[in-house]
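[1] One predicted model, sequence on top.
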Amino acid sequence: MGRNSLKDERQKEIIKKYYAVAKKEGLENTSIAKIASEMNVNPSLIIHYFKNKEELTYSLIDYILEKYLVIYNRKKIEDHDLGSFLIELIHKLFKSWNSLFNESVFYSCYALGFRDKLIKMKFKNLQDSLRSHLKEVLDKCNEAGIVNLPSTEKTADLIYIMVDGAYYYLSLISEKEEYEKKLLEYKNYAYQTLGLSID
């Protein structure tokens, strides 16, 4: 048990350093030697925990994708709190998304999915999971009369299409004022889709 715990800790430490190096130098320029140098260890130590860079990259992608689900972390939601929770959730989806990960590393990992079926499946599973989480929240809000949605499944899908499309486009905008203006517009479209009136 102790050994597994130590192994898990060491692997997480290596993955975090991999992420840090990839942020600085780009995923394609990152190597096991550079990660080892960042950690001040011998490359053989990394090979001890990860057979090769491919295995390490799979773990990095898992690490990045797990960050997405943090946005749903919350204790049990009371019925009287559902409305404010939904409003805050949409706000987080359109405000906190890009603070969870580095866009350059994320899109580099995403691009690997076009050549690697396992990576593609990981991203697909994440997207399905995110939609499922949002659908559960919308189901509760529907039952409580906070929203009136014919299909919570289709609405959850549409919200994530908005989120993904918004961040893809916003990643191309350098001007902060324009970025914030567009972000607010997209967030308001999501509120309108849910039939929520925000003052």
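    Now that the structure is in, tell me what you want to look at.

[2] rest of the way, CA atoms for contacts and neighbours
    OK.

[3] Identify the residue nearest the geometric centre of the protein.
    Y68 (2.8 Å; CA atoms, centre = their mean).

[4] pretty sure that residue is in contact with S99, am I right?
    No. Between Y68 and S99 there is no contact under CA atoms under 8 Å: 10.1 Å.

[5] what do those two both touch?
    Common neighbours of Y68 and S99, using CA atoms under 8 Å, 6 or more residues apart in numbering, do not exist here.

[6] Contacts only, for the residue of the chain most remote from its centre.
    Taking CA atoms, centre = their mean, the residue of the chain most remote from its mean C-alpha position is N42, at 31.3 Å. The contact partners of N42, taken as CA under 8 Å, 6+ apart, are A36.

[7] ok, now the one 4 residues further on?
    Remark: with contacts taken as CA under 8 Å, 6+ apart, I46 is in contact with 14, 32, 36.

[8] okay, pairing it with this:
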Amino acid sequence: MTIKGRREREKEEMRELILSAANDIIASEGLDKVSIRKIARKIEYSPSIIYHYFNDKEEILNNLMQRGYKKIVTAVSSAKVEGDSPKERLIEMTKNYIEAALNMPEEFMAAKLNQSEIALKHTSSLFKGASKEKPALAALYNCLKEIYKDKEIDENTVELTAQMIAVSTLGLIIKLIIEKDIGDKQRQRLIEYFSEEVVLRIVNETGIKSKEV
């Protein structure tokens, strides 16, 4: 390995160390409690060293938020199995989203329940036009568009339906994270019932109303 290559690897390793320390602080204390000084203390370096790798705390948090969001987007996107009907894909997308969130509960809760500007920049999804800007919501929106392709449903209604499904799913995830002792079997029953029954009821209700307009 060349000297340049070794330096790049060392730089990347140091960035990962800093991000890992920040993530540990988020998990134990919350996103609002992260500071350059705390990160430096955790990795046993001076605060000034961290500024060689990141401009400020916001850049560190943005990196972490982007990683967390990417995990969710990957989980949702992985449901795109050729041959499945749109409704089957929707069910699979919902299950994948829930499972991905439950696999990183501390990160998920710290991000989704945080009201800071940094967090909301990544997690906001209820504004009009969110389905065009947020990849995870866009995947849900596009799946709904396929389901409603033969119905006269305007794009705003499709987006609202996607947002309601997303919010409902968030509520279930939060309860599953908080109520840790319900058992694996009951947890799975709840996930399956929600994905296969509740979500499709929301979808079908929008479809029924479209006929009445």
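    Okay, I see it. Please read these numbers as outputs of a predicted model, since none were measured by experiment.

[9] thinking again about what came up before, closest one of the contacts of I46 of the first structure to H91 of the first structure?
    Nearest to H91 of the first structure among the contacts of I46 of the first structure: I14, at 32.6 Å, using CA to CA.

[10] Now the counterpart of the closest one in the second structure: which helix or strand?
    When the second structure is aligned by TM-score structural alignment, the residue opposite I14 of the first structure is I18. For I18 of the second structure, the host element (DSSP states H and E) is helix 3-29.

[11] what's that helix packed up against?
    Using 3 or more CA pairs under 8 Å, 6 or more residues apart in numbering; DSSP states H and E, the elements in contact with helix 3-29 of the second structure are helix 36-43, helix 57-77, helix 105-112.

[12] looking at the ones you listed, which is buried most?
    Most buried of those, by mean neighbour count (mean count of other CA atoms under 10 Å): helix 105-112, with a mean of 20.

[13] immediately after it, which helix or strand?
    The helix or strand immediately downstream of helix 105-112 of the second structure is helix 117-123, counting by DSSP H and E.

[14] Would you tell me what the next helix or strand after that following helix is?
    helix 130-133.

[15] Quick one: residues in contact with stretch 49-67 of the first structure.
    7, 10-11, 15-16, 18-19, 31-32, 100-101, 106, 109, 119, 122-123, 126.

[16] What subset of those residues is buried?
    Buried subset of these (neighbour count, 16 or more other CA atoms under 10 Å): 11, 15-16, 18-19, 32, 101, 106, 109, 119, 122-123, 126.

[17] Now distance to Y191 of the first structure too, for these, in a markdown table please.
    Putting those into a markdown table (distance: CA to CA, whole Å) gives the following:
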| residue | distance to Y191 of the first structure |
| --- | --- |
| Q11 | 40 |
| I15 | 37 |
| K16 | 35 |
| Y18 | 37 |
| Y19 | 34 |
| I32 | 45 |
| F101 | 24 |
| F106 | 26 |
| C109 | 30 |
| I119 | 32 |
| K122 | 29 |
| F123 | 26 |
| L126 | 23 |
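
[18] Pick out the most distant pair among the residues you listed.
    Largest pairwise distance in those, by CA to CA, is 26.6 Å, between I32 and L126.

[19] what's the closest of the buried ones among the contacts of stretch 49-67 of the first structure to L172 of the first structure?
    For these, the nearest to L172 of the first structure is F106 (14.4 Å; CA to CA).

[20] ok, so what distance separates the closest one from L126 of the first structure?
    Taking CA to CA, to the nearest Å as the measure, F106 of the first structure falls 13 Å from L126 of the first structure.

[21] And for K12 of the first structure?
    20 Å.

[22] on that earlier part again, what angle separates the helix holding I18 of the second structure from helix 57-77?
    On the basis of axes from the mean of the first three to the mean of the last three CA atoms, to 10 degrees, helix 3-29 of the second structure is oriented at 80 degrees to helix 57-77.

[23] Now do the same contact list for the closest residue to A22 of the first structure other than its chain neighbours.
    Closest residue to A22 of the first structure apart from its sequence neighbours, by CA to CA, 6 or more residues apart in numbering: T30 at 5.8 Å. T30 of the first structure sits next to 18, 21-22 when contact means CA under 8 Å, 6+ apart.
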